[in-house]
Each structure stands twice: as structure tokens, then as C-alpha cells.
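Q: Let's see this in three dimensions:
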Amino acid sequence: MSILTSSTSLSYPLYACEFDPEDASKLVVGGGGGASRTGVGNKISLLTITNQDSVIYHTSELELSKEEDNVTSLAVSHPKGKPISVYAGVNSSPEAQKKGNNEHLRVFGIKPESRAKSPIPPAIKELGRSKLFNTKDVNAYQRLLRLSSPFEGSAQVGVCASGLSQQPEIAIFDVTSDNISASPKPRGLLELEREPSDLDVIQTDKDEYLLVYCDDYRLFTHRIKKGVTEEPRCVFSMPDEDTTGIKGKPAFRSLRFLTPTFVLAAANLPKRTGVVLQGFRLPAKVEDNARLALSAKLPKAIMQATGMTVRNLSPPSSPAAKYGDCQFAVAVTGVDNSIYLYTLEHQAVSNVELIINCHPFGVLARVHAAQITDVALSHFGPPAKSTSRTQYVKLASVSVQNSVRVHHIPLRKVIDRNAPLQRGGPPRQPRYVVALKPQVRSPRGIIIAAAVVMALLAVILQASLEVRGLSQPVVHAHRFVPLSWQLQQHPRDAVRAASRQHEGKLIQLLAAQKLGPDGGGRPVVVRENAEAGEHGIEVTSAPHDEAGPPARSWEELPAEQRAAWKERLRRAGHWGEDMGESVFKGVLFSELAGVVGAMVG
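A: Below you'll find the model as predicted:
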């Protein structure tokens, strides 16, 4: 299977995108030229993407005021049986902001399409606008916006954060479930020390929610519950040095809930040296801190991350439902305008929950020609009826160059054999995972490298034993090391080594004398004998009383005789320069006739 791609271009730069949570074929995008009077309009568009032909259709569009700012953030709510609501960050006009009236949160409604075949597209209209921030800073705008995932019969909560404000804030509000009273109801306002890098919100129980946000180096949580007033709590601070060994703190860039227990963060390493995905286990007790549960370094090609989106491929049916075994699809955008795709597994064994196996399954290189401004994965729910048709999760990305790309990631069914099966109960339910094979780093290279290292160690050990004379020659190390190394060992070892390197009879007899049980009583004698081969040298070993004509020890020979003997022995192959003179100790030599300086006995 492969990833299919759809693309289109619009008439304005795009800054935000989000899928309809009830219909993955619907994508809402927004952006524009702002209030700069460049002639580029500010718009919100509804696009329709088909699985059959992978075509993106321009369904509806609403042009916004050119006196106001462009769409900077966007979220979509679609309660079952109700119209689509689009929440967007749009700053009021500069004149209104100077008066302290910046209605930055807008709500738009999309009228559902008629079942009858009609050429009239669904209409997009503005339903309301609100001011949730207290800041009077004219540079402030609504940079971040998130809604809790929808559950049937439960209300959603939204959170938005300011950007470029001297007094950073996070506003919490209730998401309306109809298109009549569209203005969201404020639920709380958090005043922060630093501007948040990212945030997310998740529903944990009936009317209970959990907010998580981060600045560059700290991770915070905040419980949202009626009747409960709590301050945000810092649960993790980035250490001064990451496990990568790079000095300086990695900085949080993006943050998303996986489950109420785990969050996933993309952090940029210092000096544009890379990106790391970090999974955190949130504390169960107020006094505890978050713990790092997973860490994965992204490829070196992605010097910095610009965004991230995450989608559970087996979402729970209710806020309080247990998260079982499931897989998450993860997409990280980089400054190189590429998208890096990962899968991440959540496993539940008894009461223990784990996040494991963060593996890449693809890289979408150079998706856009200009900066990627937003990325989103479509919601996915298993089909109500069993089907053989391939299921997809869609990945949308937009850029400042007006381009929209949608990638169709194929899924496949799996049945967990370890899932409990009750007698007489329903069969094990299948779940969906990404159909593309994960690019798991094979252990083959590590095994081969380890085998090579072990082989080299074995060769070195064998060579050492051979040099010491403690092993029969296998690698013949004595041929590659100076004999002086060998002679530094025990004399027996030296003679053994010498006997293997020089095959003359002298060395053979010396080896027999040193190693034999009675060799000490048989001196080695070297004589000049014209009848003993072409070099005229005779080497014998005999008892003291059968040593023959008088001979002298090496130390008793004059220098001229020693020099002459060394040359004769070298030519005959009995001795080598690298052996030194120590091997002649205990050997008797007859005098060479005609050598100047010979002593007459």
C-alpha cells in the first residue's frame, strides 16, 4: 500500500486547518492577507476530499473583512445532528484594538448540505464574536486554539492562548452545542509568566477536563472542573543537558494529549541540531511530577520542528472509558517543509499503562514550496459494519503559498489475541493500525558489528598467544611482529617463537635443549666443516664427553670471530638479526680459520 496525495491551491495564504470531527471528507481552512491593505482577502473555506478519486473540491467560502486581521487559529465542533461550528482566531481592526475592544474569538456556522440534489453549496456565516483576553496590548492576537475531543452526550471545552502579548493569557470557555447562542461562555482565565508554546485539553470524566500547556522549558497542568479553583502546576522542567549530550536545554515546540495519563511533546534541540519526541506520564498525585516515559530522536534532516498533530486510531467511546491497546498516528512538520510520520503504541496490562514503540513509517519530503503553517489529522472511528474496503486517516497541511495538501494514510484491521474473551460474550473487536510497515531499525547491523568485534578480539588473543609461544600458529603472528617482542617473554616462549620463525637446525636444537627434559646435559656445538653442506657449517648436540674438538662459548670468542659467525649463520638460515645474540648463550663455537684476530688455544 502507498500514501495517496491530493492537492489544491486557493487565492489567499493559509494559516490554519482542521477536519470536521464527524466527517473526514470535510476540511476547513482559513487565512488571508490581514489588515495590511495588500488586496489579498481574508477568508474561511470548506473543502471536500474524496477517497475514491483523491480530489479536493472547493465547496464553500466566506470572505471576511479586509479591515480586520486574517484567521490565525482554527478549530471545528460538530455535535451529532447539529450544524458544524467553526471557532477561529481573528483580531478586530486596529482602530477597535486601540479602543481596547479586540473580539478575537469568532464563531462561524456551516449550514448542512441538503439531502436533495441541489447546486447550492452549504453556506458559511458568522454567528458571533467574543473578547476573552484582558490584555490591552495592541500586538496581542489569538495564536493557539484547541477544543476537547467530542463525546456523544458530553459538552466540549475550548482553550485559547494569546501571542505577542506583554501579559500572556489562556482563556477557557464552553463550546456551544447549537447555532443560536453561538457566543462561547467564558469559564476561566489564566494569567501566565511566559507565552505558551502550545496547549491541549482533554475530557477525563463527566464535566471534568484537564488542560496541559508548555512554555519553552516547562510543562504545566490545570484541572478544569465546576466548583474547583486551582492554580496551574508545573509538573516538569527541562534539564540543562538532554540525554543527547548536547549542552543547553531543548525547547518545547508542540504538545498533544495521548490519553489523560500521557502527553506527547516535540522539542527542538539547541542550535538547530535536531528534534526529539518525548512522551510524559502525568502525575496521578498532586505532589508528584511528570516522568519521561518515552524519547525518540528524529532524523538529522529535521533541524527544527514547526508543528505536530496526533490521532488515536481506536478512540474511546466515553470520557471515562479505559484506554486499551491502541495505536496513535503522529505527524511532525519541519523547517525543511517535510512531514515526518510515526506510529506510537499504547498498551494496557491490568492496571499498568505504557507507551512504547515510537517508530517512523514514512517521510513526506518537501510537501510545500513554502513554510508549512498548520497540520491536522482527521478523526477516525472504526466503521459500524464490517467492511473489506481500505480505511484511511487523512493528513492535511497548508502553507503561506496558498497550497493545501491532503495525504491518505491507509489502515488495516488487527485483532488482539490477548484481548479477554468471555464465554458467550461478543467476539474480540478488531482495531485499526497504520497499514504501512514501520521502519524499525534492524538489529542485523548491530549483530554484524558485534560479530566483527568479537572476531577481531579472537584474532588479537590468538596472536598474543602465538607471540608468547603458548599456541600453535593459526594466524602466524610471529611473521608480523619483531622478534625482540617475542624475546621479552619467557625464554621458553622466545625459543618457541624463534623456532617457528627461523627453521635452521641451530634453533631446532636450542628449542629441544630448552624444552626437553634432559636437554641441559647436551650442549649445542657449531663447527666449521667443509663437508657439511654449501655453507660449511655443522650444528650438533652431544653429551659433554662427546663434544669433539675444542670449542668456546659465545662470550669467549673475540669480536671478529663473533661477527664472522653471525654472518655465516645468517646466510645458512640458522639465525636472524631480530633474534639478537642472547640465543647463543650456552652454545659452543669452534674458531673459524683465517679470521683476523683469532685466538690460538
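Q: Please count neighbours and contacts with C-alpha atoms only from this point.
A: Noted.
Q: and the lengthiest helix in the chain, what other elements does it pack with?
A: Selection of the longest helix in the chain by residue count, based on DSSP state H, yields helix 444-467. The elements that helix 444-467 packs onto, with contact taken as 3 or more CA pairs under 8 Å, 6 or more residues apart in numbering; DSSP states H and E, are helix 491-501.
Q: List the residues that contact residue 345.
A: Residue 345 makes contact with 325-328, 355-358, according to CA atoms under 8 Å, 6 or more residues apart in numbering.
Q: before we move on, the earlier item: which helices and strands does the following helix or strand past the longest helix of the chain pack with?
A: Later in the chain than helix 444-467, the nearest helix or strand by DSSP states H and E is helix 483-487. Other helices and strands packing on helix 483-487, by 3+ CA pairs under 8 Å, 6+ apart, are helix 491-501.
Q: where does the helix it packs on sit relative to the chain's centre, distance-wise?
A: With CA atoms, centre = their mean, to the nearest Å as the basis, the distance from the averaged C-alpha position of helix 491-501 to the chain average is 55 Å.
Q: ok, residues contacting the helix or strand just after it?
A: Scanning forward in sequence from helix 491-501, with DSSP H and E defining helices and strands, the next element found is helix 505-515. When contacts are taken as CA under 8 Å, 6+ apart, the neighbours of helix 505-515 outside the stretch itself are 492, 495-496, 498-499, 519-520, 522-524, 539-541, 574-575.
Q: ok, how many other residues are close to residue 3?
A: As a burial measure, residue 3 scores 15 neighbours (other CA atoms under 10 Å).
Q: Sorry, wrong one. I was asking about residue 357.
A: Other residues within reach of residue 357, judged by other CA under 10 Å, total 15.
Q: Sequence B follows; please return its structure for comparison with A:
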Amino acid sequence: MSPKVSFAKTTLPFPIFAADFDPFNRGYLVVGGGGGEGRSGVPNQIAVLDVQDRSTISTVAEIDLSRDEDSVQSLASLATQDGLITFAGINSSQTNQNAGKNDHFRSFEIKYPPRKKQKTDEEKGHVNSLGRNSLFKPTPSAKSETYQRLLRLSPAQKRAGGSRRIGAIATGLAKKSELVVFNATTSTPGSEDIITRIEPDGGAEVADLDVATAGTDEFSVAYCTDYNIYEQTYQYDFSKKQVQKMPNGPRRIHQMPFPDATENPASRPKFRALRFLDSQNVVALLNKPGRTGSELRIYHLYPTGPAIMTLQMSLPSHIKQAVSLDVCALDTDKKGNRQSVVAVAGQDISIEIYTINYTRNTDTFSRFRSYQSSKNVHPQQMTKLCLSPFHSPARAQGPDSQPSTDEKKPKAPMHPGPQYIRLASVSYGNTVVVDTLPLSPLDPKDKDSRYVLSHPDDERFQRIAYTYFAFLIPLLMAYLVHFFMYPEVSVATRLINVLPEPVRHRFGTPVPLPVAQSFGSAVHSTASSIVASDVPTAVPGQQRLADLLSVPGAEQNALVVRHDPANTGVAVDVHPDKQALLAEHAEAKHWHELSDEHKAEWKRRLKAAGYWVESEGERVLKGVMFSTYAGLVGQAAGEILREL
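A: Below is the predicted model:
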């Protein structure tokens, strides 16, 4: 977990299936759930939680619902001046359903308690039922298990005069799936507020849906089934309750490709959830078949024709299946750029938080960047994940717009107070966890700067660090290989030789390393380069004679060790033709033909130059021949010809 992120946790007396933040982000979370119909001891409730404090969660209002009816399955809220109008999906009793009456759409009025600064004797808020209705078509089957599984509202716009919103609901477990779009400007929408009804092709169940604001009184509704994504745009006149649909029916903007003919047709991934990033881009959550993983994909929508997938990312391998998705779009700058926060809940009770940046000039998104990964968030499976909305705060006036004759008067702050978004997750195990994520201005020097969760400077550092380690790890592995191959070589020489060729020459001519026979053809190539020349080649003093003996094919060559006062006192030449050398130097002598004085002198010189050590013994020198070569007649030591 990011060190700046704080979280709070609480346990309620009922399993939680639905959650929704205050649309104006005033620090309240509404949750609902329960034990359902006829389950003794487990209540059906809607609770209002105060999550303003980053370390604690407190219940400020609640309502007990009938235990003769189903539990709360979905929630969404409209903001009022001092509270909320909350819509909920609650099925009527089974008796009423059998009679063909299911008032599944409920509405509640929530009154917030006064904050601590306005503390009064009445500290608790209130939740009151406002009404109930049925928006789905009546079900002919007496034993129908249809319920209102999905409920979404268009985003709230924080304006002085408020904003007009629409909503959409969809069935679950229905024999014939249905989606209803409705006018959400009334406290209890009825049949007269229905904008349109949609029956998905083939009766496929709607996996998820979302609503976006595309313009003034213009909205876009997108929904997905297992293998398809659909979209329809509505221009709605709220006063006349008239709608213009574009197109007349929902258009399929994407179909999951069928697998190859040799594969199982059921091996296609399935859509699990989707959310609008803006009115022209949606992010979809997919689950691969056989619990083999999950993906996030971004699709760009066009006015006509199919959508195009513009980005794809696999979720971490520990997420075999994902269960929930939500998005929070942060504020934009003058150029239209913005950052969005994407949260995903996995079936392994983990949560992944990502950020993604949108550039208006190119109409493109950056790659997903991981911001936080949390595991074992709840004791049992999560049922819902939701992010609070973010509204750009009112900026304080800058110093230039505040003329004052009082020089001691404090200047207005460049930015408002700390800004946060919150992430709530709920579970079957009655638990609620709220993470508070701190935002920061993109440009602290600009008082009108947009806010980000992940700063580009941090992202740049992450990329640099990744590149650095991507280079360092192979370099370290190469160093270790050289260390075990050539333990006698100095550290400086080893480091220079593992560098890339262009970089290596910046440090001067690299020092050839000893050749080890056991390393195959690559080493054999190095050995061949040593002995290929017909001209005697000097071998650097850092190599021992024992190393040169291991060169493949060395039995056809000869080593000449001669006196070299200009360097280390000893030099080694490689001769490709031993017989020609013997014919040229008839006075050559073998090692056993040398006097003890000459042997001792050459041992001293070879040790001083690093070609030979006492522990190797004379076995390395046996078979060597001497000659009065290169003007060394009469000196204490002569030349050595080492026969290989």
C-alpha cells in the first residue's frame, strides 16, 4: 500500500451488496444489504456511513427494512442540499411476486446529521422511505427470480442550479433480460418517466452498464453482455419528456472475436464490467475462461460504426477472475488533459488501483500505471467496489486579484486545502473498507492546476528506475559469469569486458581474458584468434602459461618465452609451426637440458611477470626448449621455447 494512503474499516450487522458515495463527495457513503426474505436474525438495512475521518467509519443514519422482502441489491443517489435521495433495488415479498406485483424500485430520503462544528442535541441523521414502483415489465412466470441487479445514474455536475440526470436499471436472473432508462429528476420515478426500454439480443443478461453525459441534456448509455458491448445516445427534453434516440435502437459497438476453428468456441473471454472514461471512451473488464486471468481494455467510440480497442493490459497473475470495476475521472486543465483512476477487485480479495492519463491534443491514453495493490482486504468475497466522484475545488483568488493597502494581510493560498478521493469496498462478510487517496496539483505554481493522484514526475522516476534495473541486471549476470570463468582476473578488467562494445572502447583497449576450454564454441573462437596468425603474437603478462595450455589445438603450436626488458621482463610469443621454429633455431634446448642456474633464473622471471606460480610445479615447464635467441648470448637467462 502506498505510504500516503490511509484506510478505515468497520463491520455492520448484515452482508453488504450495494454501495454508493455522495455524488458531491461530501464524506458520506451509503451501503445496503441484508439477509433477504425470511432469514431470522439477519436484518435488511440501508446505512449511511460518515467517512470524512480517514481513520474511522461511523454510522450516522440507518433504516431497518422489512424482513418479509428481499435485501438491497443496488444503490444510487441524487444530492440534495442537506442530504440525498437514494434509489434502491429491493424485490417485494415472494407472495406479492407470485401475485404479479413486484415494486422493485424504491426511493429513500436521507438527511445528514450536522457536522461536529455545528453540533446539536440531535446528532443522528434520518432515512425515510419515499415510495416504490415497478419499472420492469410484469413477469408472467409466478416463480420468477428476476431482481433489479444493476442501477446507475449519469454523473452529477456540481453547479449552482444543479444538474439534470438520467438513470438506467437492468434485471438479473430474468428469463428475458430487460434494461430501462429513466428520468432521474424526480424522487420516485414512475412509468411516465421511462425514456426507453431495451431488450438485449437473445435475452442475454446485462453484465454491467454505465451512463455518461455527452452534452447539454444529451446522454450516452453503454452496456455489455458476456460477449458484446452496446451503446445508445439520448437527447432528452426534461420539460416535455420527449427523447430523440441516436440510433433508434442500441448499436453493437464491439463483439468478442470468435476463437480459431481449432479452439473451443466457449474459450472466448467474457465481459464482467464497464465504465465510461469520458463520453467517447469506455474501459471494460474481461475475465478469461477457465479462471486463467483478467484484462482491462479501452475502447474508443465513434458516432457510427464499431468501436476500436486502443489499449489492453493483463491484470496481475494472482487475479484469476475479477469481480468489480469502478472509475473516477479527475478534473481537466485548459487543454482538456486529465487523469483517471481505475480500481479493480479480484476474486482473491485483492484490489488493484491504476492511473491513466488522457491527452486531448492527440486524443490518446497513456498506459495503465499501477498506483497501489492491496491483498486480503476483506475476510470474505467482495461484492462491490466504488470510487467517490471528484469535483474540481473552487480556487482561492490569487495575490494579483486581491489589491490591498494592508501589507500585513496574509496572501490567499495558491491552492485549496488537501484534496482526496475515496475507494470503498464491501463484502459478504459484513465489512466495509474505505481507502483515502490523496491528490496533488499537477503544477503547484499554478493556482488553477488540475489534480492528479499519480504525478508524472513519479511516473518518470519509475520509468528511469525500470530502465536502470533492466540494464543493471544483465550487467550483473554477465559479471557473475565472468567471475566464475576467470577468477584470477582483476575486478577492473572484468567490469570493462562485460560492458557493451561501444562503451568498452571508452575505457581503452580491453584486456583479453583467459580462455576456458569447458565453455564451448564461443571460447574456441577466442582461442583460434590467438593462434591464427603466422607472425608471433605477444601474449599479455596477466595470463599464465597454464591458461594458454588449455587452448584447443595448441599441440600444433609453440609458445616462445623471451626476455623483454621494455615491459615485464618476459614476453610470450605464439608460433603456429613448431617444426619450422626448431629448424630455424638448431641450438634450442629442452627444459631438462638447462642448467640449474638457468632454471632458477627463468622461474624467478616467470613468477615476477605472473606467468607461473610455485604451486603449478615444473610440470608446466617440461618440454620447453632454450636458444641463444635475440641477442641473449651470455646473459643470466636465455629464451624459453615452450612446446605444446
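Q: Of the contacts of helix 505-515 of the first structure, select the buried ones using a ChimeraX command.
A: The buried residues among the contacts of helix 505-515 of the first structure can be selected in ChimeraX (16 or more other CA atoms under 10 Å) with this line:
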select :492,495,496,498,499,519,522,523,524,539,541,574,575
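Q: aligned partner of residue 48 of the first structure in the second structure?
A: With TM-score structural alignment as the criterion, the equivalent of residue 48 of the first structure in the second structure is residue 50.
Q: ok, and the closest non-adjacent residue to its match?
A: Leaving aside its chain neighbours, residue 50 of the second structure sits nearest to residue 28 (4.8 Å; criterion: CA to CA, 6 or more residues apart in numbering).
Q: That neighbour matches what in the first structure?
A: Checking with TM-score structural alignment, residue 28 of the second structure has residue 26 as its match.
Q: Just the helices from the stretch 501-601 of the first structure, written as ranges.
A: Applying DSSP state H, counting those that start in this stretch to the stretch 501-601 of the first structure gives helices spanning 505-515, 559-571.
Q: just the ones you listed: most buried one?
A: The highest mean neighbour count among the helices of the stretch 501-601 of the first structure belongs to helix 505-515 (a mean of 20), with neighbours defined as mean count of other CA atoms under 10 Å.
Q: Provide the secondary structure category for the match of residue 28 of the second structure.
A: Of the three states, residue 26 of the first structure takes strand under DSSP: H, G, I helix; E, B strand; the rest coil.
Q: one step back: of the contacts of residue 345 of the first structure, closest to residue 299 of the first structure?
A: Proximity of these to residue 299 of the first structure was ranked by CA to CA; the top entry is residue 358 with 13.2 Å.
Q: Show me the helices in the second structure, by range?
A: Taking DSSP H as the criterion, the second structure carries its helices at 94-98, 456-485, 491-498, 501-504, 520-531, 545-549, 578-584, 596-609.
Q: got those as JSON lines, with distance to residue 640 of the second structure columns?
A: Written out in JSON lines, the entries for the helices of the second structure read as follows (distance: least, CA to CA, whole Å):
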{"stretch": "helix 94-98", "distance to residue 640 of the second structure": "107"}
{"stretch": "helix 456-485", "distance to residue 640 of the second structure": "29"}
{"stretch": "helix 491-498", "distance to residue 640 of the second structure": "28"}
{"stretch": "helix 501-504", "distance to residue 640 of the second structure": "34"}
{"stretch": "helix 520-531", "distance to residue 640 of the second structure": "18"}
{"stretch": "helix 545-549", "distance to residue 640 of the second structure": "12"}
{"stretch": "helix 578-584", "distance to residue 640 of the second structure": "12"}
{"stretch": "helix 596-609", "distance to residue 640 of the second structure": "8"}
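Q: and stretch 34-51 of the first structure, which residues are buried?
A: 34-35, 40-49, 51.
Q: Let me have those residues in CSV, extended by distance to residue 251 of the first structure.
A: Listed next are the buried residues of stretch 34-51 of the first structure as CSV, based on distance: CA to CA, whole Å:
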residue, distance to residue 251 of the first structure
34, 30
35, 32
40, 34
41, 35
42, 32
43, 33
44, 32
45, 34
46, 34
47, 35
48, 36
49, 36
51, 38
